[in-house]
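**Q** here's my sequence, what's the structure:
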Amino acid sequence: MARIPVESFVLGPAQGATLQRQVQDAVTRGVLAGRMRPGDRMPSSRALARHLGLSRITVTLAYADLVANDYLVSRGRSGTFVSPNAPTPAPVPRAARPARGGVDWSRALGQRFPDPAPLARPADWRRYPYPFIYGQTDQRLFDHGNWRRCALQALGSRDFGPLSEDAYARDDPYLVEQITTRILPRRGIDARPEEVLVTMGAQNALWMAAQVLLTQRRTAVMERPCYPALREILQLGRCIAQEVAVDGGGLPPGQVPEGADVLFVTPSHHCPTGVTMPLARRRALLALAERREMLIVEDDYEFELGFVTPPLPALKSLDRTGRVIYIGSFAKSLFPGLRLGYLVAAEPVIRELRALRGLVLRHVPGHVQRTAAYFLAQGHWDAQVARMTRAFRDRRAAAQAAMDTHGLAPARANAFGGSSFWMRAPEGVRAIDLADRLRARGVLIEPADAFFSDPRPGPFYRLAYSSIASEDIPEGIARIARETARLAGSAQAVWP
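**A** Modelled structure (predicted):
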């Protein structure tokens, strides 16, 4: 038996964990690594608290949890020891060094995959005072309490089956019910449970749709600019991929090339410019698809956040022939790390998609599905969307007022709302250079080069207000205007 020195305890990166959890993790890491062996004596709670600069109650509670989990054992006045029942690390043999002339991986790999488009934001973006970055959850707006209660409810014994069972290719029927009765009717979509598939977010849905609908001999058409992951998915599928440039009304139906088999489109809120496709153009696109026997994949991302004008009907709601495959997700209304979405299509399509998903990942984790189902069923999702809509409306107004003051303007009008503006730097100014200058001044913007197939740096960037408080927006916009003017070589930037 050895006494474990207090100096051997160092708390790792917090990663959002409580101090109590960090102490527990430090002990479990030591046990699992073999540095703390059964029978070894732990430092007293007072000594460890003093060493780590924590309160004694924090260490005492951490020790109590470790005793309950049989990592530690308390022996009255003798102290606290590593339990004889604590997990013991398995011996790890040292890996042999590969011999010369080993595997030639450049030939052995059967397929190469495109690198994901680089993130336009640093990992520590939250520490910047003016983060105009897109797609991240604002913790100030999220309903932590009710989400936690729904997660605990999903962990109860009543739901142990949906939580723990291998459902093979089935989805949680309770979540599917909420999607068909609470979400899809908002978009005018009437769907049966057999026409809905739960996915690991919209990107997973796009990949599965491409796998099922396309071959190397079929042609896919996407918007220009477009969601970078979609372009990479189509490249991976090795289909014939073509682009159609969007205008102020989204994708023009008359520009869709002959012979197109599948069209990928974001009509309600084009990604990334934010323009909305008019109703007449939507009808024309559906008529074109019917004449040419073309399928349409509609990505209706961020539909919940349309607040400038009343939302137009989804393509899927206008579809009378079953040609539209509809994709939605909870990434914007809840949080992107949830990785939860849904796909709505004709039953034969869903059947094939379900079989594909079953081969790859079976189903979305049961606890995730049931927690989201409770959050929807109890009305928390509706309240969450309403809260975000009010906040985003105020932030958009603050950003627009600040841009008017400093002579800035979006590159495209946005009658939808959402959470961002599509911007263009002055002639001769690259967005990536502007972003670099602004980052040094505490401001984050997102250069939009990844949205274009042309890899050369361009003038476009996305200015999002989903993660910045209203009171911080005017100063952030002012800094953007000043740096833009400096780069443009004039006292005031001129925006084409």
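**Q** please make it C-alpha for all contacts and neighbour counts, starting now.
**A** Fine.
**Q** which residues sit in contact with the residue lying closest to residue 128 once chain neighbours are set aside?
**A** Once flanking residues are discounted, residue 128 sits nearest to residue 442: 5.2 Å by C-alpha to C-alpha, 6 or more residues apart in numbering. Residue 442 is in contact with 128-131, counting by C-alpha atoms under 8 Å, 6 or more residues apart in numbering.
**Q** could you redo the last one with a cut-off of 6 Å?
**A** Contacts for residue 442 (C-alpha atoms under 6 Å, 6 or more residues apart in numbering) come out as 128-130.
**Q** check the gap between it and residue 139 for me.
**A** Residue 442 is 20 Å from residue 139, where distance means C-alpha to C-alpha, to the nearest Å.
**Q** kindly report the same for residue 314.
**A** The value you get for residue 314 to residue 139, if C-alpha to C-alpha is used, is 30 Å.
**Q** of the two, which one has the most company?
**A** residue 314 (24 against 10; other C-alpha atoms under 10 Å).
**Q** let's compare: structure for the following, please.
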Amino acid sequence: MALPVETFFLHPDAQGTLQQQIQQMIAQGILSGRFRQGEKLPSTRRLAAHLGVSRITVTIAYTELLANDYLSSKGRSGYFVSANAPTPPSFEPLTERQDAVDWSRAIGQRFSGGAAMSKPQDWAKFRYPFIYGQADPTLFDHANWRLCALQALGQRDFSALTTDYFDRDDPQLIEFIARHTLPRRGINARPEQILITLGAQNALWLTTQVLLTQRRRAALEDPCYPALRDILSQSRCHMTPVRVDADGIPPESIPPDTDVIFTTPSHQCPTNATMPMERRHALLNRAGEMNALIVEDDYEFEMSFLKSPSPALKSLDTDGRVIYVGSFSKSLFPGLRLGYLVGSEPFIKEARALRASVLRHPPGHIQRTAAYFLSLGHYDALIRRMGSALQDRRAVMEKALAAHDLRISGRGYYGGSSFWMRAPDGVDTDALARRLHGKGVLIEPGRPFFAGSHQPTNYYRLAYSSIPSSRIADGVGLIAREIRDFG
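**A** Modelled structure (predicted):
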């Protein structure tokens, strides 16, 4: 039986070259059981005409499938599904039945329902994506990242690719962080004081699990990174949100029975405030008086393109009470999920053991690829290019916001990649976001950043990391128009 050519089509969102897409399309048809052993495929000429691709592309795809024994060739008769092709399992699908388990009682601890924000997976299709933390493909150095990944796949790095590090990390990446990344923040650390994590959020989770119990208290900024509040809630510790001002978290407002203080002094999330040196010393003194620890999330310090970044809080710490959280996911791309913890050796020892029991270690190949990208200078070149582009976009956005009389609540005087905005009272930015979504505009409502049941509803965040300068003014104009309609 011949397979009709109409059953073959390329998915518009498929990844890879046309040759790879055709291979995947046919392989999936065989693996799913739609194409059966002995069935004849369309000729290369006919399939090429149907798909609108060159005949040589189809021929190469067929040849690869032939080599992998998915297809067989019979002289001039054409191509057929091979008798040795994988066969799908032969069983009747189970009919869906109601569980006999009462999951409301079986679940001992709930992790869903938090304030963590979700972002559309198809954000790149929107014309005005003012959302934070997504990679701009026009800025990322994809060519050199690919070369570093290929180098990490080489025979010389076979051990890094295949080794089970258990509770250890790639020594090349650790060495670069210790000798190059941390000294730029004024931090000196030995390899035993550094732990690689699956991004900053994983680092915050490990820290929370090691330091906090149901009897201990954590102080956190308000507003703050929503996922941090979820992480602390799951630990069942006592939480005290401390409202930030223009300089970050006020030390005098932190309760005296606090055990751990979570802060983003270099670039407060989401207000973009930078904590001045005087307050940094005051925060360290306050923590010393209470015998509390400080967890410093130093995200986006690389994006200080207006002024040189202030020294990290960890660099001012003489007591060993500051635990430092860094991340490459924000500056490279969020899907990388690569961060690090820096702290005193007893703490890192426990965090390392906990990480090993949960996920052992981040993939060695990813660590080695990042180590090459960093050590060969590609990372610094990327940061310079991103900083220049973000500075231009920031200037365009400031001009557009001023032209439409939109209020900036926090702008980040050292740089950054977003503005913290405040709409007029009475404007619900959740509703605003839904209305703008239909017009091709993405914004981030500010409500999830705040703690408590009486969260302000008129704040929102506008990021400029993923939108070209040429579209910013029109996008801001649409936002301003929708806000006026609320009036």
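**Q** alignment lookup: the residue nearest to residue 128 of structure 1 to structure 2.
**A** Residue 442 of structure 1 maps onto residue 440 of structure 2 when the alignment is built from TM-score structural alignment.
**Q** how about residue 221 of structure 1?
**A** Aligned partner of residue 221 of structure 1 by TM-score structural alignment: residue 219.
**Q** name the element that match belongs to?
**A** strand 217-222 (DSSP states H and E).
**Q** for that strand, packing partners?
**A** Here strand 217-222 of structure 2 is seen to pack against strand 238-243, strand 260-263 when contacts are counted using 3 or more C-alpha pairs under 6 Å, 6 or more residues apart in numbering; DSSP states H and E.
**Q** and the ones you listed: which comes nearest residue 460 of structure 2?
**A** When those are compared by C-alpha to C-alpha, strand 238-243 sits nearest residue 460 of structure 2, at 16.9 Å.
**Q** which stretch of structure 1 lines up against the closest one?
**A** Going by TM-score structural alignment: strand 238-243 of structure 2 matches residues 240-245.
**Q** mean shift between the matching stretch and structure 2?
**A** Comparison of stretch 240-245 of structure 1 with structure 2 after fitting gives an average deviation of 0.7 Å (mean C-alpha distance after the TM-score superposition for structure 1).
**Q** what is the equivalent residue in structure 2 for residue 474 of structure 1?
**A** Residue 474 of structure 1 maps onto residue 473 in structure 2, with residues paired by TM-score structural alignment.
**Q** same question for residue 204 of structure 1.
**A** Checking TM-score structural alignment: residue 204 of structure 1 goes with residue 202.
**Q** which SSE is its match in?
**A** Applying DSSP H and E, one finds residue 202 of structure 2 within helix 199-211.
**Q** of all the residues in that helix, which ones are buried?
**A** 199-209, 211 (16 or more other C-alpha atoms under 10 Å).
**Q** who are the contact partners of the residue lying farthest from the centre of structure 1?
**A** Centroid-distance maximum for structure 1: residue 77 at 51.0 Å, with C-alpha atoms, centre = their mean. Neighbour list for residue 77 of structure 1: empty [criterion: C-alpha under 6 Å, 6+ apart].
**Q** for residue 44 of structure 1, see how far away it is.
**A** For residue 77 of structure 1, the distance to residue 44 of structure 1 - C-alpha to C-alpha - is 11 Å.
**Q** so where do the strands sit in structure 1?
**A** Using DSSP state E, the strands found in structure 1 span residues 72-74, 80-82, 130-131, 196-199, 219-224, 240-245, 262-265, 295-299, 324-329, 341-344, 420-424, 443-444, 446-447, 460-464.
**Q** would you format the ones you listed as JSON lines with distance to residue 29 of structure 1 and mean neighbour count included?
**A** Below are the strands of structure 1 laid out as JSON lines (distance: least, C-alpha to C-alpha, whole Å; neighbours: other C-alpha atoms under 10 Å):
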{"stretch": "strand 72-74", "distance to residue 29 of structure 1": "13", "mean neighbour count": "22"}
{"stretch": "strand 80-82", "distance to residue 29 of structure 1": "13", "mean neighbour count": "23"}
{"stretch": "strand 130-131", "distance to residue 29 of structure 1": "35", "mean neighbour count": "26"}
{"stretch": "strand 196-199", "distance to residue 29 of structure 1": "34", "mean neighbour count": "26"}
{"stretch": "strand 219-224", "distance to residue 29 of structure 1": "48", "mean neighbour count": "23"}
{"stretch": "strand 240-245", "distance to residue 29 of structure 1": "49", "mean neighbour count": "18"}
{"stretch": "strand 262-265", "distance to residue 29 of structure 1": "47", "mean neighbour count": "22"}
{"stretch": "strand 295-299", "distance to residue 29 of structure 1": "43", "mean neighbour count": "24"}
{"stretch": "strand 324-329", "distance to residue 29 of structure 1": "36", "mean neighbour count": "25"}
{"stretch": "strand 341-344", "distance to residue 29 of structure 1": "35", "mean neighbour count": "24"}
{"stretch": "strand 420-424", "distance to residue 29 of structure 1": "43", "mean neighbour count": "23"}
{"stretch": "strand 443-444", "distance to residue 29 of structure 1": "36", "mean neighbour count": "24"}
{"stretch": "strand 446-447", "distance to residue 29 of structure 1": "38", "mean neighbour count": "24"}
{"stretch": "strand 460-464", "distance to residue 29 of structure 1": "40", "mean neighbour count": "23"}
